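Colleague: Sequence and predicted structure are below.
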Amino acid sequence: LEKGFNILGVSLDREGQKDKWLKAIEDDKLTWSHVSDLKYWDNAVAIQYGIKAIPQNLLIDPQGKIIAKNLRGEELEAKLAELIVVGKTF
């Protein structure tokens, strides 16, 4: 949170896939927080935010409003820099 935001990985894995999911996190050295209810497409977060395909990334403000979707590379870096510069936290 030192830059004013958190990263959270939400997995849409299924029951019986937990060990594989956790191994992928470790193998890929993903250091941020990860959650999964192992309910696949019935995942509450996927339903709440209308996730229809994976992978996706969302920038969500503290009120739960989506402020950007599926940004990658330079576009993502620019949006994060913009939010940090204007003092917004999310």
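Modeller: Alright, I've got the coordinates.
Colleague: CA only for contacts and neighbour counts going forward, please
Modeller: OK.
Colleague: Please enumerate the helices of this protein.
Modeller: 18-27, 44-48, 73-85 (DSSP state H).
Colleague: would you turn those helices into CSV with mean neighbour count?
Modeller: Output for the helices of the chain, formatted as CSV (neighbours: other Cα atoms under 10 Å):
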stretch, mean neighbour count
helix 18-27, 12
helix 44-48, 13
helix 73-85, 13
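Colleague: Quick one: neighbours of Leu12, just the number.
Modeller: Close neighbours of Leu12, defined as other Cα atoms under 10 Å, add up to 22.
Colleague: In contact with the residue lying closest to it once chain neighbours are set aside: list those residues for me.
Modeller: Leaving aside its sequence neighbours, Leu12 sits nearest to Tyr40 (Cα to Cα, 6 or more residues apart in numbering; 4.4 Å). By Cα atoms under 8 Å, 6 or more residues apart in numbering, the contact list for Tyr40 reads Ser11, Leu12, Asp13, Arg14, Glu15.
Colleague: Comparison target, given below:
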Amino acid sequence: KGDDLEFISISLDSKEENWRKMLEEEKLPWVMLWNEEGFVIGNEPNKIQRAYGFYSIPFIVLIDKEGRLLAKDLRGERVKEEILKARADYNL
């Protein structure tokens, strides 16, 4: 994390108590939110799933300072690669 990079996670746990337990256990150093709609399988997707078009988790997206989606469905080394690419392309 630097001045130009912020991580935010959104939990799709079906129960708030499960999310709060994870917060206590993991103590991760970034903003962590909870979507009470939970992760939807088979029915109408929730608002976040519709907005970003995902149906599996974890789902990682890279969004620039202007709110533009730069990359989505990132995994493993591709996360780092896309961050470095964004810094070079957008002078982040």
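Modeller: On my side now, so go ahead. What you are looking at is a predicted structure, and each value in this text was computed from that prediction instead of being measured.
Colleague: still on that earlier bit, would JSON lines of the helices of the first structure with distance to Ile67 of the first structure be doable?
Modeller: Shown next, in JSON lines, are the helices of the first structure (distance: least, Cα to Cα, whole Å):
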{"stretch": "helix 18-27", "distance to Ile67 of the first structure": "26"}
{"stretch": "helix 44-48", "distance to Ile67 of the first structure": "15"}
{"stretch": "helix 73-85", "distance to Ile67 of the first structure": "10"}
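Colleague: closest to Lys3 of the first structure out of the ones you listed?
Modeller: Nearest to Lys3 of the first structure, of all these, is helix 73-85, at 7.0 Å by Cα to Cα.
Colleague: average offset between the closest one and the second structure?
Modeller: When the second structure is overlaid, helix 73-85 of the first structure sits 2.2 Å from its aligned residues on average, using mean Cα distance after the TM-score superposition for the first structure.
Colleague: ok, and what's touching that helix?
Modeller: Lys3, Gly4, Thr89.
Colleague: aligned partner of Leu28 of the second structure in the first structure?
Modeller: Taking TM-score structural alignment for the superposition, Leu28 of the second structure sits opposite Leu30 in the first structure.
Colleague: Can you find the partner of Leu69 of the second structure in the first structure?
Modeller: Checking TM-score structural alignment: Leu69 of the second structure goes with Ile66.
Colleague: Was I right to think that match contacts Ile60?
Modeller: Yes - with contact defined as Cα atoms under 8 Å, Ile66 of the first structure reaches Ile60; the gap is 4.4 Å.
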